[in-house]
Each structure stands twice: as structure tokens, then as C-alpha cells.
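Trainee: Predicted coordinates and the sequence they were generated for:
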Amino acid sequence: MILLLPITLVLFSLGPFFHTRVAHAGSVNYGNPCSTANQRLQIGTYQFSGDCNSVTFCNSSGLCDHKGCRRDEFPFGYNDPANMPDRCKSGLFCPDEEDACQPLLAVGSPCQFNRDDECEAPPNFKELADHSGFGLNANGSVCLNNVCMWANVTVGNTCIVENTGYIVYSGTNETVDIVSRGNCVVGLYCDSQQKVCMQQKNLNEDCDADKECSSYNCLANGKCGKPANVPKHVGSWVYVVVGICIFGGMVATLIGLYWMHRGHRSAEREKRMQYWREQNAFRQNIMQMQESARHSLMSLGASGQGSPRSTLYGREGVQSEDSQMPMLGATSKSSALRHQFSDDGFDASDESLVVKRSDRSDIKF
């Protein structure tokens, strides 16, 4: 395992150089040659980087080999969980190279950057361990300036501090966030100027850095604020107002839908009523016509003619003389040969014109 030198703020001036070098890092596959001299921490993030890809490391022979341990529960680059190496057991740690599990390091031993878990815990680790979740130490041990030590320095005593700058991006702006760590017990901080442990400050007290506040949150106005990971709590009246608004919105929605559908139902009902009125009026008209026709027929029958068809042969129930005449006479009269004018210009109705039976040859047509 190759131990890395501490990274300081001076490295930020070499940013372009380092970015050029790591542009093609981590692309060498298993069995291909590599160089341990290229193993480093990336600028700004301090993430371990080398020539080999995410599932291999560069061994002492200069070849990329399969990793022998893992630090994370779900490491990057493994598609099949069966191919992932095992995590180290208690009393062992997995280095940045993830080549193999190694025993914990004693106090004063060199350690990798920000790897508190590589150091051996003190006897009273239960009292010194950090339970705040801010990552102050690992079981009471810290790795400062690449050296293992215990976080057991009390208030007023000399302490060791380590300041590290991380690159922070806000939109297109790039700034530096300084993280300061020390070996003071939990509840104290190591002052960067005096190099002594001092008591952390409470809320709304003046501060210059996050480490000075017990909440590890120094606001922009120079006052200690609430921890950044504390959930936001609101008053009970907010829940009441929100509940009333939700309930009121539901009721208003239901009422609005009811009135809307009611209007639609009224319009459809009016259409059906209008249709029924028209059909009923049409039926009444037909019935009135039938009744009028029936009364007319009955009134004709009651006048004494015996049949309504008698109107074809007389008017007002009075029979004409022609209607009593025999059909033969009517036939003879209708069949008589009459000519208004003869061929020689005489009126056929003239009484002076006499036609004799014996003289039929004199008739001219």
C-alpha cells in the first residue's frame, strides 16, 4: 500500500495541470500495465484515482489486478454482486487502493488522507467516539496530517489542526470551502490561531467558522445557527390551516360539481319535457281529427238518407227527378246522336229538319 502525502491549499494553483493528468485515469483494464506513481487524490474532491479502472488496482508488479476488498456497501462499477470483494472484518481496514484488508494502525502511524477508520481506537473509545453524525472521529481516533492520533485533548490544552480546502460549485461560480479538523474531544474545537482546544459556542453566538459552533453551522451574519440537518418544524396552527384548506377545497369541488351536473340534468329534463309536449299535442290533434270525422259521418247518417253516399245523387236530402229515372232512359238520352252542325251547314236541332226512316240515304255526316 502506498501512503499519500497530505494535500494542502497550495495544490489549487496546480489545478489545470492535475486535471490534464487525470483526464485519462482509471481506464486500464485487468491484466494491462499500470504505474503506482500515478496514484493520487483528485484536486478539489480528494478522491483516490489511479491508472486502473474501478474494479481493479495497480499491484506491485505494475499490472491491474482484481480488488481484494471494498470500503462501500455498494461499490461503483460492479454489475454482478457475486463479483464484489468482501468487506473487512473488525480490527481490519481496506485502504484506498482496495488491494487487501490490513490491520488497524497504532497511534503515530502514517495513515491515508481523512481515513480515521484506519487508526486503532483508544481504550475509552466509547467516551471519545463521535455520535453527532458530523464525522469528527472514528471510535475516538482521527487521522490528521496523515498521522494517526486520538481525539482526547481537553479544553485549554495544545491541539493539532488540519485545514483542507474543497472546491464548491454554485452555478458557474467556483469557490473554496475550508474544512478544519482537530484532535479535541467532542464538544471542543481546535483554534487555528492559538492551537488550543476551546469550548464550542451555542446558538446565536458570534462565530468565524462552522467548527466553533456546537451546531457546526456558522451563518453568513457571523452567528451560530441551527444544524443544517435539523428538520424544519412548524406550529400546530399551520397544520390546522392546511387541513381546513384541504377540506374546504374538497367541499367546494364537490359543491361545484353538484351544481354543474344539476344544470346539465335540468337542461336535459327540459328537452325531454318539450319533446313530450310536442308528441302529446300531435296525438291530441290526431284524436280531434278522428273525432271530427266520426261526428261528421254520424250526422249525415241521421239526416234520413240512409247512406252518406246519397249525397252523390242529391243535395240537402232532396232527390232530383233524374235520380228516379231508369238507367235505360238515361242511357238512351246520353247516347242520342246529335250534331251541332251538319256537313252542309244546317243546325241539327232545327225542327224544320225532318229525317225519315225511309230516307236514310239523305242523312249526311
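Mentor: Yep, that arrived.
Trainee: rest of the way, CA atoms for contacts and neighbours
Mentor: Will do.
Trainee: And residue 280, how close does it get to residue 267?
Mentor: 20 Å (C-alpha to C-alpha, to the nearest Å).
Trainee: same deal with residue 169?
Mentor: Applying C-alpha to C-alpha, the value for residue 169 to residue 267 is 63 Å.
Trainee: before we move on, what about residue 93?
Mentor: From residue 93 across to residue 267, the span is 80 Å (C-alpha to C-alpha).
Trainee: for residue 253, same thing?
Mentor: The gap separating residue 253 from residue 267 is 21 Å, by C-alpha to C-alpha.
Trainee: all helices for the stretch 51-200 of the chain, in order.
Mentor: 125-128 (DSSP state H, counting those that start in this stretch).
Trainee: swap that for the stretch 251-365 of the chain, please
Mentor: 321-324, 327-335.
Trainee: Those helices into CSV, with extra columns for distance to residue 40 and mean neighbour count?
Mentor: As requested, the helices of the stretch 251-365 of the chain are exported to CSV (distance: least, C-alpha to C-alpha, whole Å; neighbours: other C-alpha atoms under 10 Å):
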stretch, distance to residue 40, mean neighbour count
helix 321-324, 140, 10
helix 327-335, 141, 10
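Trainee: between those helices, which one is nearest to residue 146?
Mentor: Among the helices of the stretch 251-365 of the chain, helix 321-324 comes nearest to residue 146, with 147.1 Å by C-alpha to C-alpha.
Trainee: Pasting the second one now:
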Amino acid sequence: MTWLLPLTLLFSLWGPLADAGSVNYGGACQVGNQKLEFGTYQFQSDCDSTSFCNSSSLCDHKGCRKDEYPFGYATGANLPPRCDTGFFCPDEGDQCLPVLAVGSPCQFDRDDECEGPPNFKDLADKTGYGLNVNGSVCLNNVCMWANATLGNNCTVENTGYTVYSSTNETVNIVSRDNCSPGLYCDSKAAVCMAMKDLAASCDADKECSSFNCLASGVCGVSADKPKHVATWVYVVVGICILGGIIATLIGMYFLHRGHRTAEREKRMQYWREQNAFRQNILQMQETARHSIMSLPQSGNHSPRSTVYSREGLASEESQLPMLAPQSKSSALRHQFSDDGFDGSEESIVIQRRDPGRF
């Protein structure tokens, strides 16, 4: 037994509203077909959700509403008015009626149809669990006041609601009574008893001041109570978050530093290879120069003097009349000159050293 309706029950209550009658305004209906849907106890009629079946057996526009946002109306539609203080809108929604006195018949679970007691401020439900409306309660279709005191007789109404889940269908028992706030009506003894504190043994939610009887059979904290944690938990969470940020930054630093080191090593390797290649070329040039300068020559003349003497001979030969074909050396010299040599020592020495190559 419980005072609280679970979320699945709320969905089950919405279902019949969506399956309301299909007869529109002006259509024929039967007042005798009006009933409460079994398992959900929602009001049903032949008319749709925006009309009611009048005494002429025709669907007519509703003349009042009890909800702030009634079901079935289109967005922007003109809604019927809500009733003023001292009046109520019945389930049919035909018109506003005066509240009912104690002992008058009332519609199922319509505490708002009953007239409140003089001390309604003291008896009104302050828990938000729907124990009564302004100290009035409708039990077994009779208007009562929720003013039964501790140890006195009380009235209980136990209603079984059908609850649908994703796998099965169960029954949820909701127990209501007319005891004063802070008390509950024991179903067996039919007397008002004080609500129990946390960790006390219980059989139903209504026995606990928190309205939450755990499966273990003891009263637990209220189901809608906010969860508060100690200050040290916030400190630990903050330190963990800050530590995670710092660790991430450090990890990214070392990761990027490794990448930078690898790229730097690649550039250094490339530079070393290029520098070694350049040094090899310079060494080859130097070796070639020394090899040419150290070639053996006939006589006591040095390679440089031989070159100069050869140049003088070539100059003298150029002054002679062209009575015969040019000498072999002169031809070589002219050939090299035509090929673009600048007449440096190395080129002339190559001509002198191996004239037969050409």
C-alpha cells in the first residue's frame, strides 16, 4: 500500500484520456454509458474530450474545466473557464457547482468537491502528496474532513490501480484516510496512529513520515529529497578535476616535445648528410688539384714553366704564315678554346698531359 503513484501509473492514467469517446459536438450519446475506467478510474463517456453528454443525449461543449491545461484542446483554442472559490467542476465538465457539505456524495477521488472545515489551514495537506484538499477528503464517495485525531476511529479507502511496465502488469494499492496531518489510519485497527521516523519498521508508505517504505521493511528518506554530500566530497572532486587537467597538459607537453625532438633530429640528419656530401665534393676537388700539380715532367722544368713555355710556343706559332696545316698542339688548343675552356692552368695541363684523348 502506498500514497505515491509511480510514474508508470501516471502513464496508465493518461492512456484512457487518449481513448476517450469519439463522438464530436452535436453527436448522439448515452448518459448511461458514463463510467470510471477499470484499473485507472478515469471518467469515460461517449463524447470526445472537449464535450460532455447533456440531458438531451447530445454531445455539448464543456462549460468548465478543473485542470489548468485540459486534455484534447488544440493550441490556441478557447478553453472553458475554471470555477471560482466555493465551486467545483465535476468530471462531466458540464458546469460549475457549489462545493458539497460533509456527508454529501462526491465523485471518486474528488476531494476538491467537498467543503473545507473552518480550520482548513491547520488540516490542509502540506506534504504535496495529495492527502487532502484544504482539509477535505472524499472517501468511499462521501465528503469528510481530515480531522480524525490520534487513537480515534478513522475511515480508510484502499484502491487498486493497474500499473503497466515494459514487461508485465501489476496492481498498486493506494490507501487514503481522514486522519489529521502527521497521522495515518491503521487498516486493521481502524484508528489513527503517529507516522514513523526513519529506520522504523513499516508495511506501507503512508506509515512513514517520509512516505517511503523501503523494500527492506524500514522507513527510508523521502524519494524526492535532494541528495546532499559532504564538503570534502566537493573538495576531492575539485582536486581530481584539477589534477586531471594538469596531467593532460603535462602529457600533451611531453608528447609534443617528443614530436619536436624527432623533427629536429630529422633536420639535423639531413644537414649532416648535405654537409658530408659537400665535404666529399671539396675533398675530391682538392685531390684532383694535387694530382694534377704533382704529375712528373721531363727535364728540370716545373709543370708551371712547361705550361708557360707551351703557351709561348703556341703564341709564336700563331704568328707564322698559314702555309701548312696547324700543328697538333695548336689544334688541340683551339679545340678546347671553342669548347668553352677559360685557359686556366688546369685546362692547359690536361691538354698537355693527354692530347691523344681528343
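Mentor: Now that the structure is in, tell me what you want to look at. Bear in mind the structure is a predicted one, so any value in this text is a computation, not a measurement.
Trainee: ok, back up a step: of the helices of the stretch 251-365 of structure 1, which approaches residue 223 of structure 1 most closely?
Mentor: Once the helices of the stretch 251-365 of structure 1 are compared by C-alpha to C-alpha, helix 321-324 is nearest, at 133.4 Å.
Trainee: now for that closest one, which elements pack on it?
Mentor: Applying 3 or more C-alpha pairs under 8 Å, 6 or more residues apart in numbering; DSSP states H and E, we find helix 321-324 of structure 1 packed against no helix or strand.
Trainee: Pull the distance from it to the chain's centre.
Mentor: Mean-position distance between helix 321-324 of structure 1 and its chain equals 101 Å (C-alpha atoms, centre = their mean, to the nearest Å).
Trainee: helix, strand or coil for the residue nearest in space to the middle of structure 1?
Mentor: Residue closest to the average C-alpha location in structure 1 (C-alpha atoms, centre = their mean): residue 246, at 20.6 Å. Judged by DSSP: H, G, I helix; E, B strand; the rest coil, the three-state class of residue 246 of structure 1 is helix.
Trainee: Could you report the distance from it to residue 114 of structure 1?
Mentor: 50 Å.
Trainee: what does residue 301 of structure 1 give?
Mentor: Taking C-alpha to C-alpha, one finds residue 301 of structure 1 at 127 Å from residue 114 of structure 1.
Trainee: now whatever residue of structure 1 lines up with residue 176 of structure 2: how far from residue 90 of structure 1?
Mentor: Mapped onto structure 1 by TM-score structural alignment, residue 176 of structure 2 lines up with residue 181. Using C-alpha to C-alpha, residue 181 of structure 1 is found at 25 Å from residue 90 of structure 1.
Trainee: The two: who's more crowded?
Mentor: When residue 181 of structure 1 and residue 90 are compared for neighbours, residue 181 comes out ahead with 24 against 8, by other C-alpha atoms under 10 Å.
Trainee: quick one: that one and residue 163 touch, right?
Mentor: Yes. Using C-alpha atoms under 8 Å as the test, residue 181 of structure 1 is close enough to residue 163 to be in contact (6.5 Å).
Trainee: Settle it for me: which of residue 301 and residue 114 of structure 1 has more neighbours?
Mentor: Taking neighbours as other C-alpha under 10 Å, residue 301 of structure 1 and residue 114 compare with residue 114 leading, 19 against 15.
Trainee: What does the more buried one correspond to in structure 2?
Mentor: In structure 2, residue 114 of structure 1 lands on residue 109 (TM-score structural alignment).
Trainee: contacting residues for its match?
Mentor: Contacts for residue 109 of structure 2 (C-alpha atoms under 8 Å, 6 or more residues apart in numbering) come out as 137, 138, 139, 141.
Trainee: just residue 312 of structure 2 next, same as before
Mentor: Residue 312 of structure 2 neighbours (C-alpha under 8 Å, 6+ apart): none.
Trainee: ok now stretch 91-107 of structure 2, how far from the chain's centre?
Mentor: On C-alpha atoms, centre = their mean, the centre of stretch 91-107 of structure 2 falls 48 Å from that of its chain.
Trainee: same check, this time on stretch 126-136 of structure 1
Mentor: Stretch 126-136 of structure 1 has its C-alpha centroid displaced from the chain centroid by 41 Å (C-alpha atoms, centre = their mean).
Trainee: Compute the first-to-last residue distance for that stretch.
Mentor: Using C-alpha to C-alpha, first and last residues of stretch 126-136 of structure 1 are 14 Å apart.
Trainee: now stretch 117-126 of structure 1
Mentor: Across stretch 117-126 of structure 1, first to last residue, C-alpha to C-alpha, it's 15 Å.
Trainee: And that stretch, what's buried?
Mentor: 117, 118, 119, 120, 121, 122, 125 (16 or more other C-alpha atoms under 10 Å).
Trainee: which two from those end up farthest apart in space?
Mentor: Across the buried residues of stretch 117-126 of structure 1 (C-alpha to C-alpha), the longest gap, 14.4 Å, separates 118 and 125.
Trainee: quick one on the thing from earlier: which of the contacts of residue 109 of structure 2 are buried? Put it as a PyMOL command.
Mentor: Typed into PyMOL, the next command selects the buried ones out of these (criterion: 16+ other C-alpha under 10 Å):
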select buried, resi 137+138+139+141
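Trainee: For the contacts of residue 109 of structure 2, give me JSON lines that also has distance to residue 104 of structure 2.
Mentor: Below are those laid out as JSON lines (distance: C-alpha to C-alpha, whole Å):
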{"residue": "137", "distance to residue 104 of structure 2": "11"}
{"residue": "138", "distance to residue 104 of structure 2": "9"}
{"residue": "139", "distance to residue 104 of structure 2": "11"}
{"residue": "141", "distance to residue 104 of structure 2": "8"}
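Trainee: burial count for residue 347 of structure 2?
Mentor: Neighbour count of residue 347 of structure 2, defined by other C-alpha under 10 Å: 15.
Trainee: Burial check on residue 229 of structure 1, number of neighbours?
Mentor: Residue 229 of structure 1, neighbours per other C-alpha under 10 Å, totals 10.
Trainee: go on, the one 10 residues further on?
Mentor: The burial metric for residue 239 of structure 1, expressed as a neighbour count using other C-alpha under 10 Å, is 11.
Trainee: What is the aligned counterpart of it in structure 2?
Mentor: That one, residue 239 of structure 1, aligns with residue 234 by TM-score structural alignment.
Trainee: next one: residue 153 of structure 1
Mentor: That one, residue 153 of structure 1, aligns with residue 148 by TM-score structural alignment.
Trainee: what separates its match from residue 245 of structure 2, distance-wise?
Mentor: In terms of C-alpha to C-alpha, residue 148 of structure 2 sits 61 Å off from residue 245 of structure 2.
Trainee: Fine, thanks again, bye for now.
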